[in-house]
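> Sequence first, predicted coordinates after that:
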Amino acid sequence: MRRFDSIDSGRENPEGFDYRTWATDFKSRLAELLNTWLGRVGYAAGLLLRSLRDKAAQWWYFLDDPSIPPDNNLAERSLRLAVTKRKVSGGSRSMPRFEQTADLLSAIQTCRFQEKSAMAFFRDAIFAHTCNFSMPSLIP
């Protein structure tokens, strides 16, 4: 078993004493290392180390709240459709068109994330608009 398998299972079961102990120990060892190295490194590395020290609560927040993933892969996957569309089409020529495209792609990605049909959502939205009904919502 890899070392991080137990850490991952601890994140899934936050009641586990081992995970909390590990997270607390990690943060204290990191703070100690940062303080040790701050006086020994150059300017650029010192900026990074000071940022890690001064903003430790922000950098390592996911260790305290297991519902927060340690990466931003979901956000990156959500942006992939918009980036691919922009590369293929050459982007929008005006700000209003850019905003409309962003709204459409946001609705499509939200439907995908909620495992709903984007086509059904747009069909319902067009029907509601033409018949003066209340618009469908993507807010669960």
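Thanks, I have the structure now.
> only C-alpha atoms for contact and neighbour calcs from this point on.
OK.
> what's around the nearest residue to Phe133 once chain neighbours are set aside, how many residues?
Excluding its sequence neighbours, the residue lying closest to Phe133 (Cα to Cα, 6 or more residues apart in numbering) is Phe127, at 7.9 Å. Phe127: 15 surrounding residues under other Cα atoms under 10 Å.
> and here's the other structure:
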Amino acid sequence: MTHPEIPPDNNRAERSLRLTVTKRKVGGGSRSMAGFAQTARWLSVIQTCRAQGRSVITFLKQALMAAAAPEKVSMPSLVPG
């Protein structure tokens, strides 16, 4: 209530978590903390690309090209700006 720029509901946050919850229910969760962390990173990339209206496949392709040839291609960023 003290910050009118923030909507009173958290519907966007709930929609962002939906993919994670569905994956956990279908896949039975992670068997290790490392597996959990890796899954969380991938889902974060996917949801961030979707929220920004970017293609996940294009982002991953750019990231792989940058990892393979860092002197030629700069690593793409998910930070807007």
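That came through fine. In this text the structure is predicted, and so the values were computed from the model without any measurement.
> rewinding a little: what does the residue nearest to Phe133 of the first structure align to in the second structure?
In the second structure, Phe127 of the first structure lines up with Met65, judged by TM-score structural alignment.
> Helix or strand for its match, just tell me which one.
Assessed by DSSP states H and E, Met65 of the second structure sits inside helix 56-68.
> Could you report the neighbour count for the aligned partner of Gly28 of the second structure in the first structure?
Gly28 of the second structure maps onto Gly90 of the first structure when the alignment is built from TM-score structural alignment. For Gly90 of the first structure, the count of nearby residues is 9 (other Cα under 10 Å).
> ok, now Pro96 of the first structure?
Number of residues near Pro96 of the first structure (other Cα under 10 Å) recorded here: 10.
> By how much does the host helix or strand of it deviate from the second structure on average?
Using DSSP H and E, Pro96 of the first structure maps to helix 95-113. Compared with the second structure after fitting, helix 95-113 of the first structure has a mean deviation of 0.5 Å; criterion: mean Cα distance after the TM-score superposition for the first structure.
> elements contacting that helix?
If contacts are counted by 3 or more Cα pairs under 8 Å, 6 or more residues apart in numbering; DSSP states H and E, helix 95-113 of the first structure sits against helix 73-89, helix 118-130.
> Minimum distance to Gly10 of the first structure: which of the ones you listed has it?
helix 73-89 (20.3 Å; Cα to Cα).
> List the buried residues in that closest one.
Ser78, Ala82 (16 or more other Cα atoms under 10 Å).
> Show me the contact partners of stretch 6-16 of the second structure.
By Cα atoms under 8 Å, 6 or more residues apart in numbering, the residues outside stretch 6-16 of the second structure that reach it are Met1, Gln47.
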